[in-house]
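Trainee: Sequence plus the predicted model coming up.
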Amino acid sequence: MIYNTAKAFAEREIRPHVRERANDETFPLAIMAKLAETGLLAGPFPEEYGGAGIDNVSYVLLCEAIGGASPSVFTAALTVQLSLVSTAVCNFGNDEQRQRWLPDLFAAKKVGAFALTEPNVGSDPAAMELTARRDGDDWLLNGSKFWISNGAQADLIVVFAQTDPGARHKGVAAFVVDGNAPGLERQNIPDKMGLNASNTAGLFFDGVRVASDRMLGEAGDGFKIAQTSLEAGRTSTAACAVGIIQACLDACVNYAKQREQWGKPIAGHQLIQEMVAE
């Protein structure tokens, strides 16, 4: 049921404009809003926070259907907004934090980003260079993140920072930072080889002040939060890959049925059938 609904949505709202959005590098905010209107942006999260409460198999089918039409829309709306950001907030935020952020994420009223990767260390939490230093009741963030999907568009960003460099991964914490926080500079990365309709950015933190009530869990929980969220992201990304492969197969079969050679569709030739089957 959910696959058919998502597939119909993708064919109606996404596929007709894929090339145009990729060429213009148009962030799919309007598509995210339409996904939210149909309930497809709520995912496998509790209904009390605005989620759809669907099971994981249904969510994978949703990712497959949307990913097969546009990996860019899938990346922005499902991998980042849901699998990464919403998983982090839902699994590790307290009830007040869930109530504060999740409904707006599921309604596409806010765009989320997941800031883990850094220029020098990649996605290795143990070697993280962005620091969080305690300052009274707040934390001051200094450092940079790179290749952050949704980064230039995000209203809220889950940022991972090192609170105790000597503790390595045991010192990492996760904060939810406003996208317009003073001291935060964002630079869009244009002209990518792919995913052109989802934006990717570098984030630069210069004394960004974050209140303590914006930390998810405790200082030191960041590594666990990152790993748990990435597991959800990997599952959805694998589903997207299946969707892309299915879309390729569908395109091949449709072409073979329409293209004629020697008076009949090439789908009737055994060699073509073998190529499609393999």
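Mentor: Structure's in. What do you need? Residues are numbered from 1 along each chain as shown.

Trainee: CA atoms for contacts and neighbours, from now on please.
Mentor: OK.

Trainee: Shouldn't S58 be within a helix?
Mentor: Yes - applying DSSP: H, G, I helix; E, B strand; the rest coil, one finds S58 inside a helix.

Trainee: Could you measure from it over to F146?
Mentor: The gap separating S58 from F146 is 32 Å, by C-alpha to C-alpha, to the nearest Å.

Trainee: of the two, who's got more company?
Mentor: Remark: of S58 and F146, F146 carries more neighbours, 22 against 15, as counted by other C-alpha atoms under 10 Å.

Trainee: Please compare the first structure with the one that follows:
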Amino acid sequence: MSAAIAALAASYGSGSGSESDSDSESSRCPLPAADSLMHLTKSPSAKPSLAVAVDSAPEVAVKEDLETGVHLDPAVKEVQYNPTYETMFAPEFGPENPFRTQQMAAPRNMLSGYAEPAHINDFMFEQQRRTFATYGYALDPSLDNHQVSAKYIGSVEEAEKNQGLTVFETGQKKTEKRKKFKENDASNIDGFLGPWAKYVDEKDVAKPSEEEQKELDEITAKRQKKGKQEEEKPGEEKTILHGNIFFIHLHFYEKPSYLLLSLPLLSAVIKSLC
């Protein structure tokens, strides 16, 4: 420090001029080129005393095991990679209802359960559904298509009785045919019947039995009573004269005419008519 103060005092001395300048230049010490750039270089031995190492992933004490993997949305219809079984059937995130039963907690896409699309013909499905609703039996849907479909569910006895008849099929009705007199020999001119032969139990005259005849008689008697009218002799003429009403109406509702009799004679005419 004393040397620096002395150098400053010499430079700001009373004397000024070339002599002072030459003296100051001679007093300065020239620096080498390496030392002049030393302040721009970093010293390798210099280390900060408070330096702390930065760790981007420090070790942390974890109480629970971490779940690794990708969680799928249950509403996703298509997955672009091959997930594991644990990923596909992992439980859903979110709060759970503790009062739900096991049946209600199961995954479902409709109110009554989970319906999966099946590769079955619509006509065959509707046929078996209507057959079960009508007859009480249907083919077992658990069997594969390549197996023989001869196993039924529901009323198996009814299925064996009807031989697996469905609602879209008609069974063979066994009807007893009426027997006819057979005479198909065309050479028999007098006795040949052919397709015009009569039935064995055919009746030519239809006559009601005794009970049917009584019922018919009762019906006809009732009809005759209802439709019975008073018989009148033909050619007999009958007239009814309402004299009082005729003359009263004629007097009050028609204009007077010169053909009318005088009022005093009206009573005598009416009495004679009655």
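Mentor: That came through, no problem. A quick note: this is a predicted structure, and the numbers were derived from the prediction, not measured.

Trainee: Tell me how they score on TM after superposing.
Mentor: The TM-score (TM-score structural alignment, normalised by the length of structure 2) is 0.16; 76 aligned residues with a C-alpha RMSD of 6.3 Å.

Trainee: which stretches of the stretch 101-250 of structure 1 form helices?
Mentor: Along the stretch 101-250 of structure 1, the stretches classed as helices by DSSP state H, counting those that start in this stretch are 222-258.

Trainee: all strands of it, in order?
Mentor: Ranges of strands within the stretch 101-250 of structure 1 are 112-115, 131-135, 138-149, 156-162, 172-178, 184-188, 200-211, 215-216, based on DSSP state E, counting those that start in this stretch.

Trainee: tell me the angle of the third one relative to strand 156-162?
Mentor: Put plainly, it is strand 138-149 of structure 1. Angle of strand 138-149 of structure 1 versus strand 156-162, following axes from the mean of the first three to the mean of the last three C-alpha atoms, to 10 degrees, is 110 degrees.

Trainee: okay, the angle between strand 138-149 of structure 1 and strand 131-135?
Mentor: Counting by the same axes, to 10 degrees, strand 138-149 of structure 1 points 160 degrees away from the direction of strand 131-135.

Trainee: tell me what strand 138-149 of structure 1 is packed against?
Mentor: On a contact count with 3 or more C-alpha pairs under 8 Å, 6 or more residues apart in numbering; DSSP states H and E, strand 138-149 of structure 1 meets strand 112-115, strand 131-135, strand 200-211.

Trainee: Out of those, flag the one nearest I225 of structure 1.
Mentor: Closest of those to I225 of structure 1 is strand 112-115, at 11.1 Å (criterion: C-alpha to C-alpha).

Trainee: sorry, back to before: may I see the helices and strands packed on strand 138-149 of structure 1 organised as CSV, with mean neighbour count and distance to M32 of structure 1 added?
Mentor: Output for those, formatted as CSV (neighbours: other C-alpha atoms under 10 Å; distance: least, C-alpha to C-alpha, whole Å):
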stretch, mean neighbour count, distance to M32 of structure 1
strand 112-115, 29, 12
strand 131-135, 19, 32
strand 200-211, 20, 17
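
Trainee: Reformat those as a markdown table; add distance to E37 of structure 1.
Mentor: Formatted as a markdown table, these follow (distance: least, C-alpha to C-alpha, whole Å):
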| stretch | distance to E37 of structure 1 |
| --- | --- |
| strand 112-115 | 18 |
| strand 131-135 | 37 |
| strand 200-211 | 25 |
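
Trainee: if we compare these, which one ends up closest to K224 of structure 1?
Mentor: Of all these, strand 112-115 sits nearest to K224 of structure 1, with 14.3 Å by C-alpha to C-alpha.

Trainee: The closest one - contacts with which helices or strands?
Mentor: strand 138-149, strand 156-162.

Trainee: now the strands of the stretch 101-250 of structure 1 in a markdown table, with distance to F9 of structure 1?
Mentor: As requested, these are exported to a markdown table (distance: least, C-alpha to C-alpha, whole Å):
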| stretch | distance to F9 of structure 1 |
| --- | --- |
| strand 112-115 | 22 |
| strand 131-135 | 42 |
| strand 138-149 | 23 |
| strand 156-162 | 27 |
| strand 172-178 | 31 |
| strand 184-188 | 29 |
| strand 200-211 | 25 |
| strand 215-216 | 34 |
